[in-house]
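*Asks:* sharing a model prediction with you, sequence too.
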Amino acid sequence: MNIGLFDDSGWQRLLPLTWLRSACELRCGCDRLVDKVRTHVGRNLAALWTRPELAHLAAARIGLESPDPVADWCAVNARVLVTADVRPPPPGVAWRTPEALLAVGVRAADRERLDAALFLDDARLEDWLRGYRTELPPRGVHLINHPWDLIHANAHELARQCREGGVRDGRIFTGAHLLHPGEIHVATGAVVKPGAVLDAELGPIHVAEDAVIQPNAVLEGPCYVGPRSLVRPGAVLRAGTSLGPVCRVGGEVAATIFQGYANKQHEGYLGHSYIAEWVNLGAATVTSDLKNTYGTIRVYVNGVGVESGRHFIGAIIGDHSKTGIGTLLPTGAVIGVASNVFTRGAVPKFVPSFAWLTDDGLTAYRVDKALDIARTVMARREQELSEPLARLLEHVAQAARTIESAGWL
């Protein structure tokens, strides 16, 4: 069976994380949602239906196979977190919840009816699904509605995925301390230096290829350190933390997901947060992830308050954003794409994309300047700001002024 992934209208509830990527590229546990679909639903991923400005970039990043022209199709929602092997729905069957379509089986002859516009249009999709039998999704298929769903699923997903403990192909220096070594995986090329403590008593730890754990760092499982990432001396990574590739992390981090290519090199607490790519958190940037009242947290999605029902949410920060030294982020803070927060005062709960926040207030950030800095930052990690990605950022700068308009009021 051919597998296709689709972004539906729910992508906007995952902003700012989905401005530059499909929902299926978001991380949870050791990998991305798309990787879990390949592992548990089917490996012949042959289509991605998403917004036109994103389609070619996202398809290139996830990689697509050639479709089998005579095989049936299963279209899977890009927001689905799959945690167990499942048989795709057969043609004519749709897995649905009251919130959304999770997957649908489609006959090969009807493939041409599938397109991005269908899945992004709620009314059109509802009309099309009238011809399909509805079933509830099986166990192991979960819908991600907001970024904090990924944050709170991360520890459990790490415990489920990190099953390669006891394999230590990397270099572990004398003086490093491994507690419950049977639950610790140190991959080829990875380095664990003297004084580092890897404590897997409460969950597994996976240190991926060419990652470096520097002296006196402490990792508490479940925890994942991605390829070529660097954990600074004295850092503390608490349970439920995932670092994507090529991150540099210091200070104290708890129950947080780094998408990849992000920096938090200095002291400061970061908890129950999701950090997108190319983010830089200045020294002593601190998040609050628990209200003084111990109540549930209201998060401003696109500038509009949403009751999360959660007691622990830190910050959700979009790609290419930065904070200055000593920035204090409130509980449930959201910072958009390519924004800069350099204020000694109170940071609002929502900072829109392409914004410049200083002690003088909030102003729009010049797009050309943002692109210049993005090129410089990416080159430092041997990456290039391609022309398609630059055009996507320009598109986001315009689209965000509408979708995030409440954040500018």
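*Replies:* Cool, got the structure.

*Asks:* going forward, measure contacts and count neighbours with C-alpha atoms only.
*Replies:* OK.

*Asks:* for residue 278, what are its contacts?
*Replies:* In this structure, residue 278 makes contact with 260-263, 319-321, 377-378, judged by C-alpha atoms under 8 Å, 6 or more residues apart in numbering.

*Asks:* now render these as CSV, adding neighbour count and secondary structure.
*Replies:* Below are the contacts of residue 278 laid out as CSV (neighbours: other C-alpha atoms under 10 Å; DSSP: H, G, I helix; E, B strand; the rest coil):
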residue, neighbour count, secondary structure
260, 23, coil
261, 25, coil
262, 25, coil
263, 22, strand
319, 28, coil
320, 25, coil
321, 27, coil
377, 19, helix
378, 15, helix
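
*Asks:* which one of these is nearest residue 400?
*Replies:* residue 319 (13.4 Å; C-alpha to C-alpha).

*Asks:* ok now do the closest one, which residues does it touch?
*Replies:* Residue 319 touches 16-17, 20, 275-279, 336-338, counting by C-alpha under 8 Å, 6+ apart.

*Asks:* filter these down to the ones in strands?
*Replies:* In strands, defined here by DSSP state E, the members of the contacts of residue 319 are residue 275.

*Asks:* from the contacts of residue 319, which single one is nearest residue 135?
*Replies:* residue 17 (29.8 Å).

*Asks:* structure B:
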Amino acid sequence: MNVVFIEPYRDQLLSLSYTKPISELRCGILKMGQKWKIHCPNFQFSNLTEDYLSKVWPPHIEDDNLFVNASVFPNQTLVESLMDLKPSQALRYNDVLIAYRSAKKDKYSEVKVYHKEISILKNTWDIFKLNHFAIEADFNLLTKDKKSEPIPEHVLAINPDQIFIEKGAKLISGTLNATDGPIYIGKDTEVMESVSVRGPFALCDHAVLKMGAKIYTGTTVGPYSKVGGEVSNSVIQGFSNKGHDGFLGNSVIGEWCNLGADTNISNLKNNYAAVKLWNYSKQGFTDTGLQFCGLIMGDHSKCGINTMFNTGTVVGVSANIYGEGFPRNFIPSFSWGGKTGFITYKFEKAIEVADIVMKRRDKKIKAQEVKILEHVFEISKAYRRR
């Protein structure tokens, strides 16, 4: 079967979706698209996304396609229901379009209802809100019928049956507590001395937990990332650093980001009220209904040492934040500054920095990636004028 991912919640997942399709967002251990590929190993997948992203992620459409909502988490029962769809039939859950089978986009005539509960990424904050569940589901997918590497004797392991260590991982010392959920330690990772981890937790391939790190439940450290300090219920997508002390809670950090030493994120308002967050689709702040909500940061953004972020802050792509005090809680893409104000981050300088940062991970920024960032630079101009 030919599967094409569609994106009905793309605007609600900005700024994280500015630079990639929804299928490329990570929640749990795996990206959304990777989950579907494991559940449906014999299918081929592509993305029907924004035109400016399609050069990197082109759609592949045949005479018979299954158009699948990329925000929906797959499970075996759901996959079986999708396989029962006939041409021109769609499957819905409440008000959510899960999928439809058709030769063309948005072409179906009959709607079937899926009655079992599913999980969906409708908003950016759902990524950390659902991360506890997503780690557990991915853990079961990735470790089924596999044997973990042995847990080193000098590591205190609590509930070791729920701890899985891939080949090449180095664990020096510390505590892995899987009482409340599984702990996944990916390939060629490093857990340095005196680290404390409470599951569910995922350390993806080639990532590092630095000395004395304190990691609480529902946290994912994406591949090639380095993390220290205190982290709770947060998702670091990959290739990003929070290398030093400071608190990160109920947050999502994109790729190629860096949080300077002693950066702290507030995830709770002083009056304990529900947090409002900038919503691109509504062009204003929206009530998340959450009491705990920290920072949403798009790809390639960075902040200096001792930066403070207020509860419910949204940062766009390739922003550079520094200085004392709290900056405003919506910082547009390609902004440069802090509490005293922002100017536009010169595009050429931003690309120069991105290239330097990527080379530190033995990668080079590609021409197509530059074009994507250039498009984001242009469409975000209106926000920088505010």
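*Replies:* Alright, I've got the coordinates. Just so it is clear, the structure is predicted and the values come from calculations on it, not from any experiment.

*Asks:* which one among the contacts of residue 319 of the first structure gets closest to residue 315 of the first structure?
*Replies:* Of those, the one sitting nearest to residue 315 of the first structure (C-alpha to C-alpha) turns out to be residue 275, at 7.8 Å.

*Asks:* run a quick neighbour tally on the equivalent of the closest one over in the second structure.
*Replies:* Under the alignment (TM-score structural alignment), residue 275 of the first structure pairs with residue 253 in the second structure. A count of nearby residues for residue 253 of the second structure, using other C-alpha atoms under 10 Å, gives 28.

*Asks:* wait, residue 253 of the second structure touches residue 235, no?
*Replies:* Yes: contact between residue 253 of the second structure and residue 235 holds when scored by C-alpha atoms under 8 Å: they sit 6.3 Å apart.

*Asks:* sorry, back to before: now distance to residue 81 of the first structure too, for the contacts of residue 278 of the first structure, in a markdown table please.
*Replies:* Below are the contacts of residue 278 of the first structure laid out as a markdown table (distance: C-alpha to C-alpha, whole Å):
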| residue | distance to residue 81 of the first structure |
| --- | --- |
| 260 | 19 |
| 261 | 23 |
| 262 | 23 |
| 263 | 26 |
| 319 | 22 |
| 320 | 26 |
| 321 | 26 |
| 377 | 31 |
| 378 | 29 |
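
*Asks:* list the contacts of the match of residue 275 of the first structure.
*Replies:* By C-alpha under 8 Å, 6+ apart, the residues touching residue 253 of the second structure are 234-237, 240, 295-299.

*Asks:* and those, which two are the farthest apart?
*Replies:* Across the contacts of residue 253 of the second structure, no pair lies farther apart than 234 and 299, at 15.4 Å, counting by C-alpha to C-alpha.

*Asks:* wait, is residue 12 of the second structure part of a strand?
*Replies:* No: assigned with DSSP: H, G, I helix; E, B strand; the rest coil, residue 12 of the second structure falls outside any strand and is helix.

*Asks:* measure it to residue 173 of the second structure for me?
*Replies:* 41 Å (C-alpha to C-alpha, to the nearest Å).

*Asks:* likewise residue 194 of the second structure?
*Replies:* For residue 194 of the second structure relative to residue 173 of the second structure (C-alpha to C-alpha), the value is 6 Å.

*Asks:* could I get the contacts of residue 253 of the second structure as CSV with distance to residue 375 of the second structure and secondary structure?
*Replies:* Supplementary listing: the contacts of residue 253 of the second structure in CSV, determined by distance: C-alpha to C-alpha, whole Å; DSSP: H, G, I helix; E, B strand; the rest coil:
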residue, distance to residue 375 of the second structure, secondary structure
234, 28, coil
235, 26, strand
236, 24, strand
237, 22, strand
240, 22, coil
295, 24, strand
296, 20, strand
297, 18, strand
298, 15, coil
299, 14, coil
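
*Asks:* nearest to residue 123 of the second structure among these?
*Replies:* Using C-alpha to C-alpha, these come closest to residue 123 of the second structure at residue 296, 10.9 Å.

*Asks:* which residues sit in contact with that closest one?
*Replies:* Contacts of residue 296 of the second structure by C-alpha under 8 Å, 6+ apart are 15-16, 124-125, 251-254, 312-315.

*Asks:* max pairwise distance over those: which two?
*Replies:* 254 and 312 (15.6 Å).

*Asks:* whereabouts in the first structure does stretch 212-231 of the second structure align?
*Replies:* By TM-score structural alignment, stretch 212-231 of the second structure lines up with residues 234-253 in the first structure.

*Asks:* so how far is the matching stretch from its chain's centroid?
*Replies:* 15 Å (C-alpha atoms, centre = their mean, to the nearest Å).

*Asks:* any idea which helix or strand carries the equivalent of residue 370 of the first structure over in the second structure?
*Replies:* When the second structure is aligned by TM-score structural alignment, residue 370 of the first structure is paired with residue 350. Using DSSP states H and E, residue 350 of the second structure maps to helix 347-359.

*Asks:* so which elements touch whichever helix or strand comes after that helix?
*Replies:* Sequence-wise, the next helix or strand downstream of helix 347-359 of the second structure (DSSP H and E) is helix 367-379. Contacting helix 367-379 of the second structure under the criterion 3 or more C-alpha pairs under 8 Å, 6 or more residues apart in numbering; DSSP states H and E are the following elements: helix 347-359.

*Asks:* show me what the helix it packs on is packed against.
*Replies:* Going by 3+ C-alpha pairs under 8 Å, 6+ apart, helix 347-359 of the second structure lies up against helix 367-379.

*Asks:* mean deviation, the helix it packs on versus the first structure?
*Replies:* Compared with the first structure after the fit, helix 367-379 of the second structure shows a mean deviation of 0.6 Å (mean C-alpha distance after the TM-score superposition for the first structure).

*Asks:* what are the buried residues along that helix?
*Replies:* 369-370, 372-373, 376-377 (16 or more other C-alpha atoms under 10 Å).
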